[in-house]
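Undergrad: Sequence first, predicted model second:
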Amino acid sequence: MTLQRSFSLLLAGILLLVHQPVQASTAQDFDACLSHLRTKALDAGHAHDTLNQVLSSVTFNQRIVELDRSQAEFTETFLQYLDRRVSVDRVEKGRQLLREHRVLLQRIADEYGVRPEYIIAFWGMETNFGTYFGKTPVFDAVVTLACDGRRGEFFTNQFFSALRILEEGHIDMEQMKGSWAGAMGHTQFMPSTFLSYAVDYDGNGRKDLWNSLPDAFASAANYLSAMGWQDGRRWGREVILPRGFDYSQADIERSQPLLHWRKLGVRQVDGRLVPDLDFSATIVLPQGHRGPAFIVYDNFHLIMRWNRSLHYALAVGYMADRVAGMGQLHAKRPADSNEGRLSRGEVLELQQRLAALGLYDAEATGRIGAQTRNAVRQFQQMVKVPADAYPTHALLEQLRQRQQDVTVELSRVDP
């Protein structure tokens, strides 16, 4: 086995040890936590009867703890993700549902300023148009995570919010099911989001995100509107970057006036320069300089407040465009588009090697964040390749080779 291979396996093994889930709490610990939650809930004004109903049936679910503590290994590239989440079948289903619910969605759009295709896109992305809400009892989810302690305060507040939803009569406890983290209904709202933004749009006295599409659609629109959604503005669009473009300017954290990108020669896919409008815009390259390029606006950043994943936000915007009748992506697929992203073990190795070069000074976690991307960009600039901050297998191999060359040179130095 080569030294390089041994190093990679060692790093992957360390990562697995670091992220092993903790053992389930003891029954006594869970009972003590339930007693504590009961006391806090009573102090917050919740009813004895509701607490008795909920806490007598709630169970600690170790699998929920494992899901919360694990760091899922996302090995899909952006294009692979898009193919799966915005498939031809899902787009056609979205268009069918848009036609079916057009009158309702347009009325909601007129009231909240969020166009119908966006509501359809969120609906499709969250629950595949209401075909899967999740099967976990919401109280099992939020109480388990409140008692686990890692995010205890957050999920204690979710527990109180879920109690309020039950006390206000919006849903029966037996029907109150959702994701392992407690997200609920067609729009997968957390309990606190439900309390702040859910709407009784059908006027039956209940805010029912499980069984009422008017309530679910209006609640999604209300949430986006309250965050500052700008009606009449797009989320963004695919663009063509000019030859010689400085890829270091493509950064989700770096916005410029739209006129700046126009002056650089950034074009829409129809060949026209991006419009000369007075608002800020950002260039993003979700699969590096060889993949599609997008220019995104303020509404895109609001989508990322719904879900922090760049891939998710781009998929919502693209799905909305496709449902509205627009075509597929313009960019040609790179030859290696089916090659997966770096694994978590490989990202950990990448971070370790960047740190050895003095480019990365944060904790090596195996997850790609802003600091990792910045370090990757610096290394790309060092080796004079496009500085798109996108880590690839080829880049990792360059890092390995560079450090191997240094080791060989050092071994030749006389003691």
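TA: Done, it's in. All of these numbers come straight from a predicted model, not from anything done at the bench.

Undergrad: contacts, neighbours, all on C-alpha from now
TA: Noted.

Undergrad: in the stretch 101-250 of the chain, which spans are helices?
TA: 102-112, 116-127, 138-148, 152-167, 191-197, 213-227 (DSSP state H, counting those that start in this stretch).

Undergrad: So what touches the second one?
TA: Contact partners of helix 116-127, identified using C-alpha atoms under 8 Å, 6 or more residues apart in numbering, comprise 85, 90, 94, 97-98, 102, 105-106, 108-109, 129-130, 133, 186-188, 217, 220-221, 316-317, 319-321, 323-324.

Undergrad: Could you tell me the angle between that helix and helix 213-227?
TA: 100 degrees (axes from the mean of the first three to the mean of the last three C-alpha atoms, to 10 degrees).

Undergrad: The first one too?
TA: Taking the same axes, to 10 degrees, helix 102-112 and helix 213-227 form an angle of 30 degrees between their directions.

Undergrad: if we can go back for a sec, return the most buried member of the helices of the stretch 101-250 of the chain.
TA: helix 138-148 (a mean of 26; mean count of other C-alpha atoms under 10 Å).

Undergrad: for the helices of the stretch 101-250 of the chain, which one sits closest to Gln4?
TA: helix 138-148 (38.5 Å; C-alpha to C-alpha).

Undergrad: tilt between the closest one and helix 152-167?
TA: Using the same axes, to 10 degrees: helix 138-148 against helix 152-167 is 160 degrees.

Undergrad: Return the list of helices and strands in contact with helix 138-148.
TA: Contact here means 3 or more C-alpha pairs under 8 Å, 6 or more residues apart in numbering; DSSP states H and E; on that basis helix 138-148 packs against helix 27-43, helix 62-69, helix 152-167.

Undergrad: how about 7 Å then?
TA: helix 152-167 (3 or more C-alpha pairs under 7 Å, 6 or more residues apart in numbering; DSSP states H and E).

Undergrad: outside of the helix it packs on, which residues touch it?
TA: Residues from elsewhere that reach helix 152-167, judged by C-alpha atoms under 7 Å, 6 or more residues apart in numbering: Ala41, Thr50, Phe139, Val142, Val143, Leu145, Ala146, Asp172, Met173, Pro191, Ser192, Leu195.

Undergrad: State the distance from the fifth one to Phe30.
TA: When you say that, I think you mean Val143. Val143 sits at a distance of 10 Å from Phe30 (criterion: C-alpha to C-alpha, to the nearest Å).

Undergrad: returning to that earlier point: kindly present the helices of the stretch 101-250 of the chain as TSV, with separate columns for distance to Gln398.
TA: Formatted as TSV, the helices of the stretch 101-250 of the chain follow (distance: least, C-alpha to C-alpha, whole Å):
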stretch	distance to Gln398
helix 102-112	51
helix 116-127	37
helix 138-148	42
helix 152-167	42
helix 191-197	45
helix 213-227	43
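
Undergrad: take a look at this one as well, against the first:
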Amino acid sequence: MPASRCRLAPFVLALALPALAHAQDTSSQDDFARCLAGLAPKAAQARVQADTYQRYTRGLVADTTVIDSLNKQPEFVIPVWDYLSALVDQERIDDGKARLKQWSAVLERAQRTYGVDPATVVAVWGVESNYGQQFGQKPLLQSLGTLSCMGRRQEYFRGEFFAALRIVQSGDIGADEFKGSWAGAFGHTQFMPSTFERVAVDFDGDGHRDLIASVPDALGSTAHYLQMSHWQAGQPWGYEVKLPAAFDSKISGRTAKRPLSYWSAQGVRLVNGSPLPGGDEPAGLVLPAGAQGPAFLTLRNFDAIYAYNASINYTLAIALLSDRLRSQPGLVAAWPTDDPGTSRAERREIQQLLLARGYDIGTVDGMVGDKTRQAIQEEQRKRGLPVDDGRPGQRILKALRQSP
């Protein structure tokens, strides 16, 4: 290529880029419209009426940000002690106890109906949406429609898209109010549309099932979900335990269940040193941070919570929060780290201290995003701290507090 053309190419390209981007965007939206039109027969087979489908897909514009969320690989792996320190902090405990009092009549009725205790239901509410304060604001029909035509797992998201359309079609939730996470979960306790159809109940008796506008419907539906996941009324989720010296951790795992009598024979005790409860109820040993960290014997109700979201850390957050809502002691054993996690109040303090140092990190909200992590990393490097991982741990909090 002649040198003169090499020099001109960047300027020509710069002028052409906006038009190119517009053409690509227009082409993408045209492809999206064609995809939606092509899905109409499948929607009809899925019991979505033709006029419903036409009404809510006509003019629907793809939201490609949900594809970015679908494909995004987290840069930072969150240690279990960071995960739990934010989800089971004093704020969430205090707010949860207030909700237990505020909604006591509904929660007691849910327990009578489904056998699930109020503290567990409220703990799910607290972890899923911070008691209704963090729903997500993505229009669900737009998000699920986009995911039905673009990106990975289109077949799965088409099922959820059709379920969302059936929910609007039924009149349970209006399309304008139907908002949630980028992946389609919605309401106080974050059901997917297909789960809503299968499990949700009209617990306030107004003739509609609505997890967004009705707290009673959300709490009753959550209790119903746990009942359907084989919740055992009156039983604990499990126990924090203490392992004997030289314990063989190879026999651990939520699904590697053995009778409580077996664990007793292995020398496992409650964390306070007392013997395990008697009997042969199956229990799995969960070691979320390995044999050197806290240990838990988990029972059937732990599995019921796990069915809500297949994550050990998530299940443990609900289990431990429910204990605190019952005014039971918190976690006893220490996590195997020299830099423990921080509560949301402490994370807000970190953000305030970073703002005071001139970092542009956005809103002080206790939510640790990329900008906050990058600022923490820079401070870790400046101060010569042992790691520059961007974690909002106690070490960086202490360092920021101590220096002007």
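TA: All right, it came through fine. These numbers were taken from a predicted model, which means no experiment stands behind them.

Undergrad: and which of the contacts of helix 152-167 of the first structure is nearest to Ser70 of the first structure?
TA: Leu145 (13.3 Å).

Undergrad: What does the closest one correspond to in the second structure?
TA: Matched by TM-score structural alignment, Leu145 of the first structure corresponds to Leu147 in the second structure.

Undergrad: now swap in Tyr112 of the first structure and tell me
TA: Aligned partner of Tyr112 of the first structure by TM-score structural alignment: Tyr114.

Undergrad: ok, now Arg63 of the first structure?
TA: Arg63 of the first structure maps onto Thr65 in the second structure, by TM-score structural alignment.

Undergrad: how close does its match get to Asn130 of the second structure?
TA: Thr65 of the second structure is 24 Å from Asn130 of the second structure, by C-alpha to C-alpha.

Undergrad: Next: Gly238 of the second structure.
TA: From Gly238 of the second structure to Asn130 of the second structure the distance is 24 Å (C-alpha to C-alpha).

Undergrad: close enough to count as contact, Pro336 of the second structure and Ala291?
TA: No - with contact defined as C-alpha atoms under 7 Å, Pro336 of the second structure does not count as touching Ala291 (9.5 Å).

Undergrad: neighbour count winner among the two?
TA: The residue with more neighbours, out of Pro336 of the second structure and Ala291, is Ala291; 17 against 14, by other C-alpha atoms under 10 Å.

Undergrad: Tell me how far that one lies from Arg109 of the second structure.
TA: Taking C-alpha to C-alpha, one finds Ala291 of the second structure at 41 Å from Arg109 of the second structure.

Undergrad: just Gln351 of the second structure next, same as before
TA: Gln351 of the second structure is 42 Å from Arg109 of the second structure, by C-alpha to C-alpha.

Undergrad: same deal with Gly174 of the second structure?
TA: 27 Å.

Undergrad: so what corresponds to Ser327 of the second structure in the first structure?
TA: Aligned partner of Ser327 of the second structure by TM-score structural alignment: Gly325.

Undergrad: before we move on, what about Asp303 of the second structure?
TA: So Asp303 of the second structure corresponds to His301, using TM-score structural alignment.

Undergrad: Can you check what angle separates the one helix or strand that match maps to from helix 213-227?
TA: For His301 of the first structure, the element it lies in under DSSP states H and E is helix 298-306. Relative orientation of helix 298-306 of the first structure and helix 213-227, computed by the same axes, to 10 degrees: 110 degrees.

Undergrad: Tell me which other helices or strands helix 298-306 of the first structure touches.
TA: helix 310-323.

Undergrad: how big is the offset of the helix it packs on relative to the second structure?
TA: Mean deviation of helix 310-323 of the first structure relative to the second structure after superposition (mean C-alpha distance after the TM-score superposition for the first structure): 0.5 Å.

Undergrad: elements contacting that helix?
TA: helix 88-100, helix 116-127, helix 298-306.

Undergrad: how much space between the match of Tyr112 of the first structure and Ile212 of the second structure?
TA: Counting by C-alpha to C-alpha, the gap from Tyr114 of the second structure to Ile212 of the second structure is 21 Å.

Undergrad: Could you do Ala375 of the second structure as well?
TA: Counting by C-alpha to C-alpha - Ala375 of the second structure and Ile212 of the second structure are separated by 36 Å.

Undergrad: next one: Ser181 of the second structure
TA: 12 Å.

Undergrad: Then Lys179 of the second structure?
TA: 9 Å.

Undergrad: Who has more neighbours out of the two?
TA: Lys179 (23 against 20).

Undergrad: could you list every residue that touches the counterpart of that one in the first structure?
TA: By TM-score structural alignment, Lys179 of the second structure lines up with Lys177 in the first structure. By C-alpha under 7 Å, 6+ apart, the residues touching Lys177 of the first structure are Gly134, Lys135, Thr136, Pro137, Val138, Met184.

Undergrad: tell me which element Pro74 of the second structure falls in.
TA: Counting by DSSP H and E, Pro74 of the second structure is part of no helix or strand.

Undergrad: burial of it, as a residue count?
TA: 8.

Undergrad: With Gly13 of the first structure instead?
TA: 12.

Undergrad: ok, the most centrally placed residue in the first structure to Ala315 of the first structure distance?
TA: Taking C-alpha atoms, centre = their mean, the centroid of the first structure lies closest to Ser309, which sits 2.6 Å from it. Per C-alpha to C-alpha, Ser309 of the first structure is found 10 Å from Ala315 of the first structure.

Undergrad: So what touches the top strand by length along the second structure?
TA: The single longest strand within the second structure, with elements called by DSSP state E, is strand 253-259. The contact list for strand 253-259 of the second structure, computed with C-alpha under 7 Å, 6+ apart, reads Asp280, Glu281, Pro282, Ala283, Gly284, Leu285, Val286, Thr298.

Undergrad: So which of those residues is the closest to Gln73 of the second structure?
TA: Val286 (26.2 Å).

Undergrad: OK, contacts around whatever residue of the first structure lines up with the closest one?
TA: Using TM-score structural alignment, the partner of Val286 of the second structure in the first structure is Val284. Residues counted as contacts of Val284 of the first structure (C-alpha under 7 Å, 6+ apart) are Ala250, Asp251, Ile252, Ala293, Phe294, Ile295.

Undergrad: ok, the last one - contacts?
TA: Right, the one you point to is Ile295 of the first structure. Gly236, Arg237, Glu238, Val239, Ala281, Thr282, Ile283, Val284.

Undergrad: Leaving out the residues flanking it, which one is nearest to Asp215 of the first structure?
TA: Tyr201 (4.8 Å; C-alpha to C-alpha, 6 or more residues apart in numbering).

Undergrad: quick one: Phe160 of the first structure and Val296 of the first structure, what's the gap?
TA: From Phe160 of the first structure to Val296 of the first structure the distance is 37 Å (C-alpha to C-alpha).
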